[in-house]
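Enquirer: Any chance you could fold what I've pasted below:
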Amino acid sequence: MINAIVLIDAEAHRIPETAQAVADLAGVDKVYSCAGDVDLVALVRVRDHEQIAEVVTRGINKVEGVTKTVTHIAFQSYSSADVDAGFSIGS
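Expert: This next block holds a predicted model:
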C-alpha cells in the first residue's frame, strides 16, 4: 500500500464542503481541516503510484474550492505503538 499526504489550499468560504468532497473520493482515507500554512490535509492510501496521480490530479485538484495541492509520498511509517512493541520483546 502506498501512502501520500496531500496538503490542500482551499477557498476559505468553502472549506467544509471542499473537505467533504475530497473525503468522498476513492483512495482518500481521511481529510483534516487544520490551522497553519494549509487549509486541509488529505491522507491518500492506494495500491500503486499511478493511482496517486489519478486521485490527486483527476480527483482532488478537480474538487470545487481546491486552489492548490502539494503531495508528499510516504516511504515508511512510525508510531509509538511500534516503538513500544519493539521494547517489550523478551520481557
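
Enquirer: contacts and neighbour counts: CA atoms only from here.
Expert: OK.

Enquirer: sec struct for the spatially most central residue of the chain, please.
Expert: By Cα atoms, centre = their mean, the mean C-alpha position of the chain lies nearest to residue 43, the distance being 2.0 Å. Look at residue 43: counting by DSSP: H, G, I helix; E, B strand; the rest coil, its state is strand.

Enquirer: Surely it touches residue 23?
Expert: No - when contacts are counted by Cα atoms under 8 Å, residue 43 is not listed as touching residue 23 (9.1 Å).

Enquirer: Let's see this one next, to set against the first:
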Amino acid sequence: MITAIVLIHAVAERIPEAAQAIADIDGVSEVYSCAGDVDLIAILRVAAHEDLADVIPGKIGKVPGVLDTDTHIAFRSYRTTDTESAFAIGSPTTD
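Expert: Now for the predicted structure:
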C-alpha cells in the first residue's frame, strides 16, 4: 500500500465543494481543510505508484477550484502504539 500526502491550493470560495469532491475519489482516504500555506490536505492510499498518476493529476487536479497540488510520498509510518510496543519488549506485563 502506497500512502501519499497531497497539499492542495484551492480557490477560497470553492474549498468546501472541492474538499467533498476530492473525498469522493477512490484512493482518497481523508481530506482536511486547514489554515496555513495550503487550503486542503488529502491522504491517499493506493496499491501502486502508477495509481498516484491516475488519482492526483488525473482526478484531483481536475476538480473545479483546485489550483495546484504538491505531493509527498510516505516511506514509513510511526504511530504511538508502535513506539509503545517497541519499548515494552521484554517488560513484564501488568494487568
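
Enquirer: ok, now how distant is the residue nearest to the centre of the first structure from residue 49 of the first structure?
Expert: Counting by Cα to Cα, to the nearest Å, the separation of residue 43 of the first structure from residue 49 of the first structure is 14 Å.

Enquirer: and if you look at residue 64 of the first structure?
Expert: Taking Cα to Cα, one finds residue 64 of the first structure at 24 Å from residue 49 of the first structure.

Enquirer: now swap in residue 74 of the first structure and tell me
Expert: Taking Cα to Cα, one finds residue 74 of the first structure at 11 Å from residue 49 of the first structure.

Enquirer: Looking at those two, which has the bigger crowd around it?
Expert: Neighbour count, other Cα atoms under 10 Å: between residue 74 of the first structure and residue 49, residue 49 has more, with 13 against 10.

Enquirer: Map the more buried one across to the second structure for me.
Expert: Aligning on TM-score structural alignment places residue 49 of the first structure opposite residue 49 in the second structure.

Enquirer: Need the overlap of contacts for residue 74 and residue 49 of the first structure.
Expert: residue 2 (Cα atoms under 8 Å, 6 or more residues apart in numbering).

Enquirer: Could you measure from residue 6 of the first structure over to residue 79 of the first structure?
Expert: Here residue 6 of the first structure is placed at a distance of 20 Å from residue 79 of the first structure (Cα to Cα).

Enquirer: Helices of the first structure, start to end?
Expert: 15-23, 49-53, 80-88 (DSSP state H).
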